[in-house]
Each structure stands twice: as structure tokens, then as C-alpha cells.
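Student: I'd like to go over a predicted model; first the sequence, then the structure.
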Amino acid sequence: MRQWSTSFLMPHSAVSTENRALIILNQPFSVALFDRLWNFCKWHCCGDGGANRLYDLFENPEVEDGATARTFFLPELITGDLDSIRDDVKEYYVSRGVRVIQDKDQYSTDLMKCISSLEEKEKSEGRGQYDIILLGGMSGRLDHTIHTLSYLHKLRKSRQRTFAVSDDNVGWVLDEGEHIIRIDHQVLGPTCGLLPVGIDSTVLSTTGLRWNLTNNESSFDGLVSTSNHLLPEEEMVWIKTSKPIWWTAELKKC
């Protein structure tokens, strides 16, 4: 039985010691969400135009002694085909020692290139996998969203935990089998969904939801459990699925 937690979304006062990697994609996000995620990830990477998003997040440059807010949020890596990053953004991060690596492979996306770089880092460290948190990937262009859904569906075979986060939602793939999800009501809810994406159908059973399922078949041609609700009195949701599905939960405003 797999256990899941979104503790990385909780407001904290200390820096996390867990291995988490933040990958910033080229989609809008709030300062509040960014700040919460950045502080709880050990490794930070921008996928091409994601560097523009990070740079533009800090419109108020001056903090103290000539330093800027941007100075405190330097990613370890910017990578992709670099067709989206602006010249001024690239020059800024290069001048501050950030590695900027161009990968012209047109058969892989910027997201795929970021994860490939992380896997090289993991291999060199030899200390196991990082949990991956994608900032973006579920808003904006539909084809980008579909790519995120598809790629994370595939990654379930090789990665232990990969989450996609936007200002509105957090989501990830539940592989076939049983799962326990710890519900942090301070940041999640009330709505949630179990989505049969990338499969013909699955058989679902749940506890801890307002509208639970008991060996119900779910498919795009049939039942899809959208707009389900988390119950305030329940701290856990149990899900059993015969095939991989997407789990999504609404995020409260930071």
C-alpha cells in the first residue's frame, strides 16, 4: 500500500531536510505558492521559459545593501532547448553562476530534459530518488496539460513520487493497487477527483470521501468521479484502483 502526503504545501518555518526537487515550468504561479515550495526543495531547476517566470516574479528589485529579491532565489540549473528564455534573463542568471544548458533534442520536451538532468544528479550522488514537484504543467495550453498528464503517467514506472502543482490544484498518478492519502485540510479541499486518464477503464473503491465508490467501473465513456469532496472530519482517504488513475485535489489560497 502506497502512502502519500502533501506536507510540502503546508506553511512551515523551517527548511525541509527531505530530498525534493522543484521544476519550474513556463506557466504563471503566485509568489505565495512559489515561496512555499521553494523553501522545501533542495534542488531547483527551470525548464527554459520557466526562468522568465522566476525572474519576473520579483518586480521589486531592491531588498537591502544593493541586493535584490532575485538574488535569494537562484536555481541550480536552467535547461531546455532555450527557445523561450529571454536574453536578459539568461544573462542575469549566467552572471550569477547558474548553469544554463541547452539541449536541442526536438524529441524531448523541456520538462523531460529537466527530469533527465535530475536523474543524472541522482546517479552521481548515489543516494536515491528525489521527490519531484512540478510548479506549473496543469494550466494554460491544453496540449501542455495533456503532456503533463501523459508524462507523469509514464513516470510512475520509474519514479516514486512526482507531483504537479498549480495555484488551483495538486495532482499525481496513483498506480494500480491501494493508496492512503493524508489530507492536510489546511491547504486542500474541498473538491477532489479521480480521473481515468490514459486507460480504457478501471475499477475503483474509496473511503474518506463524501461520495465513495465500491468496485465501481470508471472510464471516459462512463463514470468519472469529478467534483467529489473531502470530508473535514477525515484525515485519510483510501483508494483502491485496478489501473493507474490521476488523483487531484483543490488547493486553498496560500
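Tutor: Cool, the structure landed. Computed from a predicted structure; not experimentally measured.

Student: please count neighbours and contacts with C-alpha atoms only from this point.
Tutor: Fine.

Student: can you pull out the strands in the stretch 51-200 of the chain?
Tutor: 77-80, 99-102, 131-135, 162-165, 169-174, 177-182, 188-195 (DSSP state E, counting those that start in this stretch).

Student: ranges for the helices of the stretch 51-200 of the chain?
Tutor: 87-95, 110-125, 142-155 (DSSP state H, counting those that start in this stretch).

Student: need the contact list for Asp184.
Tutor: When contacts are counted by CA atoms under 8 Å, 6 or more residues apart in numbering, Asp184 touches 5-7, 10, 235.

Student: could you dump these into JSON lines and include distance to Gly171 and neighbour count?
Tutor: Shown next, in JSON lines, are the contacts of Asp184 (distance: CA to CA, whole Å; neighbours: other CA atoms under 10 Å):
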{"residue": "Ser5", "distance to Gly171": "11", "neighbour count": "12"}
{"residue": "Thr6", "distance to Gly171": "10", "neighbour count": "15"}
{"residue": "Ser7", "distance to Gly171": "14", "neighbour count": "13"}
{"residue": "Met10", "distance to Gly171": "15", "neighbour count": "16"}
{"residue": "Glu235", "distance to Gly171": "18", "neighbour count": "13"}
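
Student: take a look at this one as well, against the first:
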Amino acid sequence: MIDLCGFQSEGLIILNSVFSGQLLDVLWQNTRRRVCADGGANRVFDLRRYTPDAVVGDLDSIRSDVTDFYADRIFRVADQDRNDLDKAIDYLRDAKSIAILGAFRGRFDQVMATFDAMHRWNEISMRLYGDENVATLLAPGIHTIRVRAGIEGPHCGLVPIGAPCVVSTEGLEWNLNNQRLEFGHLVSTSNLIRSDTVTVRTSHPLVWTTEFHLDRLPTSLG
């Protein structure tokens, strides 16, 4: 079962984007290995001064004071054919699940690069987090998704990525029944969750995304 708002992942990658200290706290506490992608270290330093396992990238965005503070954690990878997120994923490539924090803010090209990375590294279960959105990639097959009412939803979306998808769902206001999702044809945006579990069957990789209410997080998650 997929449980995006249970927040459990083996690894955490922090991007150079805008996110709250509260969301950083939640993800940090629910992962075992934490990596900053280049300037993501600036965000961690400014919000909490946590110590990540590594700071990975070409280091063109990290500030000098942050470099000094994390000096023994710096791994410079000078490969202009890969972005810093790819380099951070490569550092955690033995992880089966990775949370990516800061996936929805900042430059649109970088947001799209994050979704591209999730599609290309599809052997790893990746969850994307921001202060207002969560998302993951559903592989071809049948998926059961736990929905934590109040924390996420009711709005949700099913977005094809890489190829058209034939999709069926249960648990939504407007369920799909072997319908083709494709840009230029039909994309299920602004749908509504109507159950505490949603079932999705897809023929090809498909993004599942919901709105996220950070201010409603309970003190503990069961």
C-alpha cells in the first residue's frame, strides 16, 4: 500500500527550493539517510542546522559559510551532463525509497527535471514533497493508496508521464474506467478523493498527486 503522508522513506534528498522547517523536521525524522543537493544545504543550514550525511553536486549554489560548516560532508561531482538531483540520487542509489523535499517550488524547469528524474529512476520508489503538494510515480499495474483525510486531499490528479496511459480507478469523485490519459486528449486534474483508500490500475507510468495540508499534521502518525 502506498502511504505518502506516512512519510517513511530510506533516504531524503533536500533541494535548493522553498519549504517549511516543519516539513523538513517531519521528513528528517522519518528517514535514515539525508543528502542535500548542492544549494539545498543552504536551506537546511538556515532552517535547522541539521547535519546531513552528504552534500552532493557541482557546488555552484552552496554558500561559502555553509561549505565551511559542512566541510567534512562535501562531495563535489563535476559532471555537467547531470543535474544535482541526479547526483544526489546516485549517492543514494542502493535505497529502495527516497523522499525529495522542495520538489514544487522555484524554477519550472527544475520542477520538471525532478519529475523527469522520478520517471528515469523508476526502480526506486520516489515521493515528492512540498508545503502544498505531494506526488509519486505509479508503475504499470494495480496500486492501493492510503489517503490520510485532513492531511491530504480532497483534490488530486492523475497525470501521464512519458507515454499515454489506460487507467481505471476506485475511490474518486470522477472515476476512470479503462480510459486513455494523454496530453492533448484527457488528463485527470482537479479530481476529488471520496474514500480513505484509492485504487488505481494503469498501463504505463502515471503520476499520482494530491494537495497537502501541512498545518493539519498530527503530533504523531500511525
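Tutor: Thanks, I have it. Computed from a predicted model, the values in this text were never measured in an experiment.

Student: on that earlier part again, would you list the helices of the stretch 51-200 of structure 1 in TSV and tack on distance to Thr191 of structure 1 and mean neighbour count?
Tutor: Shown next, in TSV, are the helices of the stretch 51-200 of structure 1 (distance: least, CA to CA, whole Å; neighbours: other CA atoms under 10 Å):
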stretch	distance to Thr191 of structure 1	mean neighbour count
helix 87-95	38	14
helix 110-125	27	16
helix 142-155	19	16
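
Student: I'd like those helices laid out as CSV, including distance to Val170 of structure 1.
Tutor: Shown next, in CSV, are the helices of the stretch 51-200 of structure 1 (distance: least, CA to CA, whole Å):
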stretch, distance to Val170 of structure 1
helix 87-95, 28
helix 110-125, 17
helix 142-155, 12
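
Student: burial measure for the closest residue in space to His153 of structure 1 that isn't next to it in sequence, as a count.
Tutor: Using CA to CA, 6 or more residues apart in numbering and skipping residues adjacent in sequence, the residue nearest His153 of structure 1 is Val173, 6.1 Å away. Residues contacting Val173 of structure 1 under the criterion other CA atoms under 10 Å number 25.

Student: structure 2: which residue goes with Ala134 of structure 1?
Tutor: You called it Ala, but residue 134 of structure 1 is Leu. Mapped onto structure 2 by TM-score structural alignment, Leu134 of structure 1 lines up with Ile100.

Student: ok, its match touching Arg127?
Tutor: Yes. Using CA atoms under 8 Å, Ile100 of structure 2 makes contact with Arg127 at a distance of 6.1 Å.

Student: how near is the match of Leu134 of structure 1 to Trp174 of structure 2?
Tutor: Distance, Ile100 of structure 2 to Trp174 of structure 2, using CA to CA, to the nearest Å: 29 Å.

Student: ok, and what's touching stretch 5-14 of structure 2?
Tutor: For stretch 5-14 of structure 2, using CA under 8 Å, 6+ apart, the contacting residues are 26-28, 30-37, 40-41, 44, 85, 88-89, 92, 95-102, 147-148, 151-152, 221-222.

Student: hmm, which of those residues are the buried ones?
Tutor: 26-28, 30-31, 33-37, 40-41, 44, 85, 88-89, 92, 95, 97-102, 147-148, 151-152 (16 or more other CA atoms under 10 Å).

Student: give me the distance between the residue of structure 2 most remote from its centre and Tyr91 of structure 2.
Tutor: Distance from the centre of structure 2 peaks at Asp68, with 28.5 Å (CA atoms, centre = their mean). From Asp68 of structure 2 across to Tyr91 of structure 2, the span is 21 Å (CA to CA).

Student: again, but for Ile142 of structure 2
Tutor: Ile142 of structure 2 sits 30 Å away from Tyr91 of structure 2, going by CA to CA.
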